[in-house]
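Visitor: A predicted structure for the sequence below; I have some questions about it.
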Amino acid sequence: MPQYEVRNWLLHFLFLLSAGLGHEIFYITCLPCIHWNLDPFLCRRLVNMWTLVMYIGQVLKDVLKLPRPLSPPVVKLETRVEAEYGLPSTHAMAAIAISFTVLLSAPSRIQFRFEVGLLIAVMLSSLVCLSRLYTGMHSVLDVSCGALISAVLLLLTYPYWETFDHFQLTSRFSPVAAPLLLLFLGYTYPELDHYSTTRGDTVTILGACAGYSVGSWVNVQLGQTFEPQGTLPVPLPTLTPNALALGAGRFLVGVVALVGTRQIMKTGSLKMLYWWYRLPEKDDSAKRRKEIEVPYKFTTYTAVGLVHSILVNRVFMLLGLL
């Protein structure tokens, strides 16, 4: 990697932190907090749009096969996704989708000043987009195309959000159709002539969406959705010391549950698949094979989505954290 010198540590860490908003650790920790601490309705909308834009973005990358910026002259500060293609930037797509899905969905649920929400959405999505330029992982064209594609998808799908919500939560076909469709998309993901993390990351997202979709349907059937009670829109929660302590408790318990589920399911599914295909368990490269990678990641993150949506809130009730 070319040598570089950091001359502004504040901006350096700001952009590295912003780039982290598009990584798995953010999705598995911060996004569920919207469900646990704010409104499962918003989280469900968010997961649906996040899955749609990320799948389309990842597929476009591997169909168009346009390279990332050359290094040198740029300095690439991330190595895990270096083998992926560049256009469009899925970080930019996810940032736009997450920020503006919440902004468009929240007014009917929560009382807040729309202008302030718009400012926050623009600021967060801009920081993520700029971070991809700073880290050397994308060009201006990659980021611009990602932001534009995400904006178009939001515009095209917005009129149908309510209809999809109704089907997802009430149709008897929903808990079967969602996992089957998402698993099909994982298995039919475009093949490359070299290994890239795009397929695995995409299947991770598809699995999480499948689990959360089924879990949301189950909660409706059980008559316990954990959504805000009273006349909507409700006021924003007051940040009292007691509320902050409860939020911190929910975060810690929830993250332990999700990370534990991820580890147990990953280990168990890999052992079963290695046994089924008669592979040595020490062969780490086998995890990159389609017949191993797709089912183990889909199963693992479907379980994470189910635990997140069904089990964790009920644990909160038992522990007095609601």
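Guide: In hand now; what should we look at? Residues are numbered from 1 along each chain as shown.

Visitor: CA atoms for contacts and neighbours, from now on please.
Guide: Will do.

Visitor: longest helix of the chain?
Guide: The single longest helix within the chain, with elements called by DSSP state H, is helix 241-276.

Visitor: got the contact list for P88?
Guide: G57, L60, K61, L141, D142, V143, S144, C145, G146 (C-alpha atoms under 8 Å, 6 or more residues apart in numbering).

Visitor: this is the comparison structure:
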Amino acid sequence: MTVAPESGKPDAGLRSLDHYKDRLPVWRYRMRQALIPLTRWETPYLGAIQSKVRTPTLDSYFAFTANLGTHTFFMIFLPILFWFGWTTIGRAMVHMLASGVFLSGFLKDLMCLPRPLSPPLQRITMSGSAALEYGFPSTHSTNAVSVASYILFLVSSSEDQIDPRMKILVQVSVYLYAGSIILGRLYCGMHGFFDVVTGTMLGFLIAAVQWVWGETFDNYIHASTWIVPFLITAGLIILVRVHPEPADDCPCFDDSVAFAGVFIGAEWAVWHFGQTALAWNEPVPSTTPYQFQAMGVTRSILRLLFGTLVIFAWREVMKPTLLKGLPPLFRVIERLGLSLPRRYFLPATEYKRVPSHLRVDSIFPSVRDLPGMLSNIRHPRKRAVSVGPQSAADAYEALARREQRRRESLQKDGALIAGQSSDNSPQQSVPNGPVNRKTGAGPFRNGLSSDSLPSSEAASVNASVSAIDGAPVPSEPFPQFAMEVSTPPVNLENDQQGEQDEKDMFLMLEKPRVRYDVEVVTKLIVYFGIAWWVIEGMPFLFELVGLGMPKQTI
């Protein structure tokens, strides 16, 4: 916090620097303050590495492969495992991905650590929402490593059943997949070393727990009564409720809620479907009947298309129905004093209706998202390159780091960080040496430290450019900043410029949409239903429409 000695109050133009201290409990704020120097220390290194290795081909490769670590990819891929007989792997994936998304989102909102700052980094992405989340830990890395580790465990335990050449091919593919996701997070400027290392460790831990206790857990579910799924539901709802309140309007909570719904729906469906006459007990209970030899290519494709259509229809029907029907109930609950509001979610008593076609989440695509997804598949080189703060967390970090430099400048009696001072005193350039571990300042091209930008430059860093179909990357990574920069002494009593800088910084950010309290329950119900339809509902529909197993083969 920045405090004026005379009054003990924050400088008027620097009120935003108290943002985290005001909104976080003391223990969370202290943890954040202890870890954030690491993020600041590694940022110049990441910027220097990115500027040296970037090429249009690598931009396209890492931007595209990042999609293979997203929640959306796994939500589309998971139904295939259940509908075509890979039930064991399907359950493992549900457990690991739901745990990974929930835990990483929990840690993100708990710590509120920003992504590495841009500039010096340029952020390369095909997703418009990823940069709005906090950086620590990397959910992409958690997802990729948990899936890769589990597959490696599976392959290693099946030495007598897999051809050695096939085993090597699978292992190489898995390492390439996980490596591309992890390195891509660094290359694309979306995460730092600390983020991906922690995400990797979390992913491996989740995979190890699933490998050791996953089968035992599944068998316990099958042998239990309805009490066990009920207790799992109650426990996850409690975890959703105690999910930390973020200091910024971060969408991490939304993803955690959605995957909690998936986990709950999957456990109820597995428990109940296993008790029906339709479910197979081989290779494991609650398996959807399927044999490729009996079904053939055409019927298999039709099964996939029909099942996907039903899932989309469920989401498209239930989401607007719930968003319309829940607000009156929530108003009654709120008037009774039983509501449990969350920050950044508007209470039902403060709005009349939820807008139609509201984009509640970015996990499972809607029908309106399909054209854009198909366009990305047809044009895998398409990506966006952004320079400058993209979220409130970015803006607060940019302001805090700049103020840190200004304070250090004052403490050095007006010594220059780079360039020439306004009173024509001799230049004192930033040496092209190692990063200062205390301040986070580091070497940069043309002797420019990314944190020594004057207020006029900091107010214009949110420039977004499109690099389509392999547009060339500039030879200088940030030519607009390739100049000598001066940092004149700051008069703490005159904070009007600082206040204007803050306003300019936040005006450039995309305004987050209004989020409504009913969205939490809507996500739980919609994603509960998606998991239930995939595991239990669709096998019966397949039989009803003639896409089940031929009777003579059952």
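Guide: Received it, and whenever you're ready, just let me know what you need. Being a predicted model, the structure only gives us computed values, none of them experimental.

Visitor: what's the TM-score here?
Guide: Taking TM-score structural alignment, normalised by the length of structure 1 as the basis, the two superposed chains have a TM-score of 0.84; 307 aligned residues with a C-alpha RMSD of 2.8 Å.

Visitor: rewinding a little: just the buried positions in the longest helix of structure 1, please.
Guide: For helix 241-276 of structure 1, the buried set under the neighbour-count rule, 16 or more other C-alpha atoms under 10 Å, comprises 246-247, 249-251, 253-255, 257-258, 261-262, 265-266, 269-270, 273-274.

Visitor: quick one: the helices in the stretch 1-150 of structure 1?
Guide: For the stretch 1-150 of structure 1, helices defined by DSSP state H, counting those that start in this stretch occupy the ranges 9-19, 24-37, 40-64, 90-105, 114-134, 140-157.

Visitor: Just name the most buried of the ones you listed.
Guide: helix 90-105 (a mean of 24; mean count of other C-alpha atoms under 10 Å).

Visitor: Kindly provide the distance from the closest residue to L321 of structure 1 other than its chain neighbours to W9 of structure 1.
Guide: The spatially closest residue to L321 of structure 1, leaving aside those adjacent along the chain, is L246, at 5.8 Å (C-alpha to C-alpha, 6 or more residues apart in numbering). Distance check for L246 of structure 1 against W9 of structure 1: by C-alpha to C-alpha, to the nearest Å, it reads 34 Å.

Visitor: And Y187 of structure 2, what's its match in structure 1?
Guide: Structural correspondence for Y187 of structure 2 with respect to structure 1 (TM-score structural alignment): Y134.

Visitor: show me what contacts the residue lying closest to that match once chain neighbours are set aside?
Guide: Spatial nearest neighbour of Y134 of structure 1, excluding adjacent residues (C-alpha to C-alpha, 6+ apart): F15 at 6.9 Å. By C-alpha under 8 Å, 6+ apart, the residues touching F15 of structure 1 are L127, V128, L130, S131, Y134, T135.

Visitor: Can you give me every residue that contacts the first one?
Guide: Just to be clear, that refers to L127 of structure 1. With C-alpha under 8 Å, 6+ apart, L127 of structure 1 has these contacts: F15, S18.

Visitor: rerun that using 10 Å as the cut-off
Guide: Contact analysis of L127 of structure 1 by C-alpha atoms under 10 Å, 6 or more residues apart in numbering lists L14, F15, L16, L17, S18, A19, L21, A92, A95.

Visitor: Kindly reformat those residues as JSON lines containing distance to Y85 of structure 1.
Guide: Output for those, formatted as JSON lines (distance: C-alpha to C-alpha, whole Å):
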{"residue": "L14", "distance to Y85 of structure 1": "25"}
{"residue": "F15", "distance to Y85 of structure 1": "21"}
{"residue": "L16", "distance to Y85 of structure 1": "20"}
{"residue": "L17", "distance to Y85 of structure 1": "22"}
{"residue": "S18", "distance to Y85 of structure 1": "20"}
{"residue": "A19", "distance to Y85 of structure 1": "17"}
{"residue": "L21", "distance to Y85 of structure 1": "19"}
{"residue": "A92", "distance to Y85 of structure 1": "14"}
{"residue": "A95", "distance to Y85 of structure 1": "19"}
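
Visitor: how about the residue nearest to L321 of structure 1, what's its match in structure 2?
Guide: In structure 2, the residue paired with L246 of structure 1 is R299, using TM-score structural alignment.

Visitor: And Q263 of structure 1? What does it align with in structure 2?
Guide: By TM-score structural alignment, Q263 of structure 1 lines up with E316.

Visitor: Distance of that match relative to L410 of structure 2?
Guide: 58 Å.

Visitor: Kindly report the same for L113 of structure 2.
Guide: Per C-alpha to C-alpha, L113 of structure 2 is found 27 Å from L410 of structure 2.

Visitor: okay, these two: which has more neighbours?
Guide: L113 (24 against 16; other C-alpha atoms under 10 Å).

Visitor: looking at it, A144 of structure 2 is touching G203, isn't it?
Guide: Yes. A144 of structure 2 lies in contact with G203 (C-alpha atoms under 10 Å); the separation is 7.4 Å.
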